[in-house]
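Asks: Have a look at this fold, sequence not included:
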């Protein structure tokens, strides 16, 4: 009996581990949708997302309300967020740091801290002049009507609470997120 129980437990964990294998997200800021990908195959699509009030592109500074283009990983998961759930991205990336340093937005010390965080698979500093706390989140108590009619975030990607709950079955810390 114990052997069957252990076999069932191992099968359960193997299935759940399989669900995350090669899973990544493609966020299309023009079509306002998220594609859940396994390799190059789209296995799920979430439409009707909202992005930053100033659209998407290269962030120039904290508070610019731009959703950053680039490749990121989910650095942390906040289950008790005022936005229902929050999947924090490891923004700023090395490329963001390079651009920010070249343009004089961040100093060498901040640049080094961002690079070292990525080198050791840690979340980079979230309080730099480039901004931080960029993620994928739900609405919390915010208006779904406003969400459906405009891009309203400060640079994050927003979904309804039901959509973020649905997305959470696919992603976890470390999941690749490409924003285009």
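Replies: Noted; the coordinates are in hand. Predicted model only: the values in this text are computed from it and were never measured.
Asks: Only C-alpha atoms from now on, for both contacts and neighbour counts.
Replies: Will do.
Asks: The helix or strand harbouring residue 112 - contacts with which helices or strands?
Replies: If you go by DSSP states H and E, residue 112 is part of helix 108-119. Here helix 108-119 touches helix 94-102, going by 3 or more CA pairs under 8 Å, 6 or more residues apart in numbering; DSSP states H and E.
Asks: quick one: the helix it packs on to helix 108-119, angle?
Replies: With axes from the mean of the first three to the mean of the last three CA atoms, to 10 degrees defining the directions, helix 94-102 sits at 170 degrees from helix 108-119.
Asks: and the longest helix along the chain, how far out from the chain's middle?
Replies: If each helix of the chain is counted by residues according to DSSP state H, the longest one is helix 2-20. When distances are taken as CA atoms, centre = their mean, to the nearest Å, helix 2-20 is centred 28 Å away from the chain's centroid.
Asks: Pasting the second one now:
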């Protein structure tokens, strides 16, 4: 195994790099597995924390006051990875959001809700509706968040199988770790 550096407080220490692999999902899209993650048992990130989600890389990256902290594999809704247009399109929204609530979830382990739709999301939705790109009776949708998987279904993350209704899904162990230190108000940037 290879090793790289990670940050634990103000000290740098080496940890193992997980082997990268390529996986094709159902529509033939080839994704690269994220190749690193902070090992368990090391210090928590120093606040403030921010989250960056890269849809094309299938990664959720966490940054704290010191810089990069961790990277987790994630999956989304629609395989197109397009920006959300309306409720029911199964697309994951793009833009700048914040975590607005957190709860233990009986189906998805943990749920960190984001403030979609924002004013920017609503403006985009209205413009799409004005141009006839979404039906006149469509709504922008809501209830988007970061959550885990059904019990014993974490293989969906390993296979990069997009299956949510527009949320960001993580392995249960990973979402429990994120839930522990991502507070309400944490910025979340989603991009493709």
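Replies: Everything's here; your move. On a predicted model such as this, the values are computed, not experimentally measured, just so you know.
Asks: Overlay the chains and give the TM-score.
Replies: The TM-score (TM-score structural alignment, normalised by the length of structure 1) is 0.70; 140 aligned residues with a CA RMSD of 2.1 Å.
Asks: What's the match for residue 68 of structure 1 in structure 2?
Replies: Residue pairing (TM-score structural alignment): residue 68 of structure 1 is matched to residue 93 of structure 2.
Asks: so its match sits in a strand?
Replies: No: assigned with DSSP: H, G, I helix; E, B strand; the rest coil, residue 93 of structure 2 falls outside any strand and is coil.
Asks: those strands in structure 1, which residues are they?
Replies: With DSSP state E as the criterion, structure 1 has strands at 23-28, 33-38, 41-47, 56-57, 67-68, 70-81, 84-89, 135-137, 157-158, 176-179.
Asks: in the superposed pair, what's the mean gap between the fourth one and structure 2?
Replies: Between strand 56-57 of structure 1 and its aligned stretch in structure 2, the superposed structures give an average distance of 3.1 Å (mean CA distance after the TM-score superposition for structure 1).
Asks: Give the aligned range of that strand in structure 2.
Replies: Strand 56-57 of structure 1 maps onto residues 81-82 of structure 2, going by TM-score structural alignment.
Asks: With the first one instead?
Replies: Mapping strand 23-28 of structure 1 onto structure 2 (TM-score structural alignment) gives residues 49-54.
Asks: circling back: could you dump the strands of structure 1 into TSV and include mean neighbour count and distance to residue 99 of structure 1?
Replies: Listed next are the strands of structure 1 as TSV, based on neighbours: other CA atoms under 10 Å; distance: least, CA to CA, whole Å:
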stretch	mean neighbour count	distance to residue 99 of structure 1
strand 23-28	21	22
strand 33-38	20	26
strand 41-47	13	31
strand 56-57	18	13
strand 67-68	26	12
strand 70-81	17	12
strand 84-89	24	18
strand 135-137	25	20
strand 157-158	26	22
strand 176-179	20	17
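Asks: could those be laid out in JSON lines, adding distance to residue 95 of structure 1?
Replies: Formatted as JSON lines, the strands of structure 1 follow (distance: least, CA to CA, whole Å):
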{"stretch": "strand 23-28", "distance to residue 95 of structure 1": "18"}
{"stretch": "strand 33-38", "distance to residue 95 of structure 1": "22"}
{"stretch": "strand 41-47", "distance to residue 95 of structure 1": "26"}
{"stretch": "strand 56-57", "distance to residue 95 of structure 1": "13"}
{"stretch": "strand 67-68", "distance to residue 95 of structure 1": "11"}
{"stretch": "strand 70-81", "distance to residue 95 of structure 1": "8"}
{"stretch": "strand 84-89", "distance to residue 95 of structure 1": "14"}
{"stretch": "strand 135-137", "distance to residue 95 of structure 1": "17"}
{"stretch": "strand 157-158", "distance to residue 95 of structure 1": "20"}
{"stretch": "strand 176-179", "distance to residue 95 of structure 1": "13"}
